[in-house]
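Undergrad: Below are the sequence and a predicted model for it; my questions follow.
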Amino acid sequence: MLQPRRRDPDRLLPVDPTTRAIARDLYLRVAEAPIVSPHGHVPVQWLAADRAFRDPAELLVTHDHYVTRLLHASGVDLPGLGVGAPADPRAVWRLLAEHWHLFAGTASGYWLEEELDTVLGIEEPLTPSSADRVYDAIAARLAEPAFRPRALFERFGIEVLATTDDPLDDLRLHDAVRASGLGGRVLPTFRPDRYLDPDTIGFRDAVDRLLAAAGRPGTFAGYLAALEERRQYFIEHGAVSADHGVEEPLTVDLDAGEAERLFAAVRSGTADERGRRVFRGHMLFQMARMSVEDGLVMTVHAGVVRNHHAPTFEAFGPDTGHDIPARTDFVHGLRPLLQRFGNSDGFHLVLFAVDETVYSRELAPLAGFYRSVHIGAPWWFLDAPDAIARFRSAVTETAGFSRGSGFIDDTRAFLSIPARHDTARRADAGFLARYVAEGRIALDAAERIADDLVGPLPKRVFKL
């Protein structure tokens, strides 16, 4: 008979007994601290409607591109996982079980194990022979009131959860959640990428809708005013940040006449590739200018080539597992922005990278000088135990701990939120314990830092 899953209480902590003991104590200080999640992608609809999750496959497989991409790489067709086409959820779950061994050692496998054990209370290991039993056990859990989104939100101890929202969203669902008495804050985040990037599908239609919604003329000045109005609307509905997902962290400072001419070209579809690139860079510069003026924290998630495999994009659309990291240059790309705004009072700029080479070479030195710059936590492909340790090693000796953002889970996988934050708390406890054991910081300093990382720091950075 299969033995039940038993999670090691010291998982992810250092192996050396002396260091592990220090790490265990540091971790236990913060293990139950409230979750502050100022950047993520959980749909506000889940909390507003509070409907039961439909089935295990939809919740844990189909919409999690961490999971589907590795299965696809191993020969499983995406439609068989429910991507882009209806699929029998039990059959999807069986496919996961058949390939479960592929996830050994991966962050996504670790998170799924955490969700099955600590959230869902599933004790039996997932194997091809146990797939149906595990599926039925999860389905039974999801039918219980305690496993609806709002109940889980409360159980997870979430103090702040930010969603990611279109600038033209009326935010009524956020208003409804705020009025519902939920025991935590759910904040919208201004995400304007489709209105700023001429290479985004539907860019011109999006700009037309933005101008029409604000009643503004089709000039560059009217376009900027429309964006400013929508930012103010978000602020009035609780937003504290604006998020920008860019392949290249490029900023360009243009004079008003040149910006007007370029806006006319991108809006008419006549701008060449160079013109479109310069326009993107100027709009990232303008977003910084607006953040200085209105106080929204500016986060930049850079360095991902979206939709790398065109046939998959054409068949299944975006966010289906084929986005790939690329090299980035923050030092030169952001210099115009930082020359103008880098030390502006009240401006917070949080820089996220998936290019690990920039941590010690670029991000830590930038954050070590510019008052506005904060180092975003390891993100996407790097929010994993070893990657978090590499991140800490790369940035701490230059920028310390205070110039970071605190952990950002950046997830749509709702059940993984506590697992991801717990992973970061364990990894940081291990890193701090090593510094204590090596005599690099005192224990009481490590305790203060551990406490700060999980709450006060992200609250300061995100103006919470």
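TA: Arrived safely. Note that the coordinates shown come from a computational prediction; the quantities given were computed from them, not determined experimentally.
Undergrad: For the rest of this, base every contact and every neighbour count on C-alpha atoms.
TA: Will do.
Undergrad: Next up, identify which helix or strand the closest residue to Leu81 other than its chain neighbours is on.
TA: Leaving aside its sequence neighbours, Leu81 sits nearest to Val92 (CA to CA, 6 or more residues apart in numbering; 5.1 Å). Assigned by DSSP states H and E, Val92 falls within helix 89-98.
Undergrad: Okay, one more to line up with it:
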Amino acid sequence: MTAWTLHPDRALPADPVTRPIAREIYQAVRDLPIVSMHGHVDVTAFADDEPFPDPAQLLVVPDHYLTRMLVSQGAQLPELGVGPADGPGFESDPREIFRRFCAGWKHFRGTPTRYWMEHELVEIFGVTVRPSAETADQVYDQVAECIADPSFRPRALLDRFGIETIGTTDPAWSTLAEHARLAADLPGRVLPTFRPDPLLHPARPTWLGDLERLATASGIATTTYAGFLEALRERRAAFVAAGGLATDHGHFSADTTPLPDDVARALFEKALTGGPDGPGITAAEEAAFSAHMLFQMAAMAADDGLVMQFHPGVLRDHDPAVATTFGPDKGYDIPVVTEFAHGLRPVLEAFGNSESFRMIAFTVDEDVYSRELAPLAGVYPALRLGAPWWFLDAPDAMRRFRESATETAGFSNMSGFVDDTRAFCSIPARHDLARRVDAGYLARLVAEHRLDLDEAVDTAADLAYHLPKLAYAAR
């Protein structure tokens, strides 16, 4: 049997004119360090630096890109090790979970998940047979042998993967104790990111409990609107002190319209006193309050220098029953049409020309790249256009992004690539794919005599490394 290998020119242009140019550009940037500032790998993985438990827990269970495809083909989440361990049908045998993944390998053809996963298996774990029902145990054993080696523990993989800096995503009430340990062992390497979303949506059933967590972490009572704002400021300051460089906001709408203080205070008090059985706050009132709080987050960012990462436009937990049973982020989040020009106007009017404020805007609505986001990023110095994210983190979508956004925004108004992943071992695969796609796009500009080769190589290095460093630089 011929050993499974990956073509060195994968994802580069197919035509014979641009491919050699793309190959040269890619080779110049392929080994640049990775700056992974928008990620969701659990900080405890680095703080504890324990061996990964098994191949299924490493590669299958936490990757909702992967599990959602298998679910679409009839698999049940419990069969993939997702959900309460005491629930019906829950599969606790990691080898059996891995067999189900390998048996469904064909379903990933043509998807970015296929590219990422084959890069991981071949380039990282040295697997030499393509996954299938027949080879599942062989692949499992190869990965298991690797992760048993100390050189495959999380901190060692930071070096193996060439990750210079990685951001984690942490709730506003995090004690940041793990980050304190990491700051002593790996200074400047693993940085916290402030994620206040649950606190900015007072209709969520967890809101009152989350307010108490915020109060405990900050030492400031959150029983008043003023105390709520002050507690958020204190926690942001704690994240800055811990090395944090950014905040992360995943609201449904891009609306950032501020409310008069008395109206915001009244809505806060209504949500606070309504309780689970009281009148509570209406959907329209919550939308207005969350938009107002986004403006407040921008105002705080202009004061403390944290970069405001903003990615609205996703209908979270499309199937409520799945969310109730298995929790959020299980592959049932669906993109919706998103409007930015009016939504971001209040924040950009107030802070878009300020040297102290920075926002990176992401979207999963492709239509707004050329119509709204690229023109906005192309004029407001405080706004950068984030890389294709989530469902758009795919070869053809990344090419479309370059073609739709570059002519208006230019390269310098972009954030460079971010990977937005919980699957740690997919990070180098995702960055590698982005570098190949960018090399292909730049090669076409060279072939069309719109860029010289040295300019293309310089731009590729910017997109891969220098722009992310600049976009998230401390101020």
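TA: That came in fine, so what should we check first? All values derive from a computational prediction rather than experimental measurement.
Undergrad: The residue nearest to Leu81 of structure 1 contacts Ala85, doesn't it?
TA: No. Between Val92 of structure 1 and Ala85 there is no contact under CA atoms under 8 Å: 11.9 Å.
Undergrad: what about the two, which has more around it?
TA: For Val92 of structure 1 and Ala85, the more surrounded residue by other CA atoms under 10 Å is Val92, and the numbers stand at 20 against 10.
Undergrad: Looking at structure 2, name the residue matched to the more buried one.
TA: Alignment note (TM-score structural alignment): Val92 of structure 1 maps to Ile97 of structure 2.
Undergrad: Isn't that match up against Ala56?
TA: Yes. If you go by CA under 8 Å, Ile97 of structure 2 and Ala56 touch, sitting 6.3 Å apart.
Undergrad: sorry, back to before: next, the mean deviation of the helix holding Val92 of structure 1 compared to structure 2.
TA: When structure 2 is overlaid, helix 89-98 of structure 1 sits 1.1 Å from its aligned residues on average, using mean CA distance after the TM-score superposition for structure 1.
Undergrad: start and end residues in structure 2 for the next helix or strand after that helix, please.
TA: As assigned by DSSP H and E, the chain's next helix or strand after helix 89-98 of structure 1 is helix 107-114. Aligned by TM-score structural alignment, helix 107-114 of structure 1 corresponds to residues 112-119 of structure 2.
Undergrad: with structure 1 superposed, average distance for the matching stretch?
TA: Looks like 0.7 Å for stretch 112-119 of structure 2 (mean CA distance after the TM-score superposition for structure 1).
Undergrad: how near is the match of Val92 of structure 1 to Phe90 of structure 2?
TA: Separation of Ile97 of structure 2 from Phe90 of structure 2 (CA to CA, to the nearest Å) stands at 10 Å.
Undergrad: same check, this time on Ala75 of structure 2
TA: Distance, Ala75 of structure 2 to Phe90 of structure 2, using CA to CA: 12 Å.
Undergrad: Tell me which stretches of the stretch 301-450 of structure 1 form strands.
TA: Secondary structure of the stretch 301-450 of structure 1 by DSSP state E, counting those that start in this stretch: the strands cover 304-305, 324-325, 349-353, 373-375.
Undergrad: now the stretch 51-200 of structure 2
TA: 163-167, 170-171, 190-191, 193-195.
Undergrad: Can you lay out the ones you listed as a markdown table showing distance to His311 of structure 2?
TA: Shown next, in a markdown table, are those (distance: least, CA to CA, whole Å):
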| stretch | distance to His311 of structure 2 |
| --- | --- |
| strand 163-167 | 16 |
| strand 170-171 | 16 |
| strand 190-191 | 20 |
| strand 193-195 | 12 |
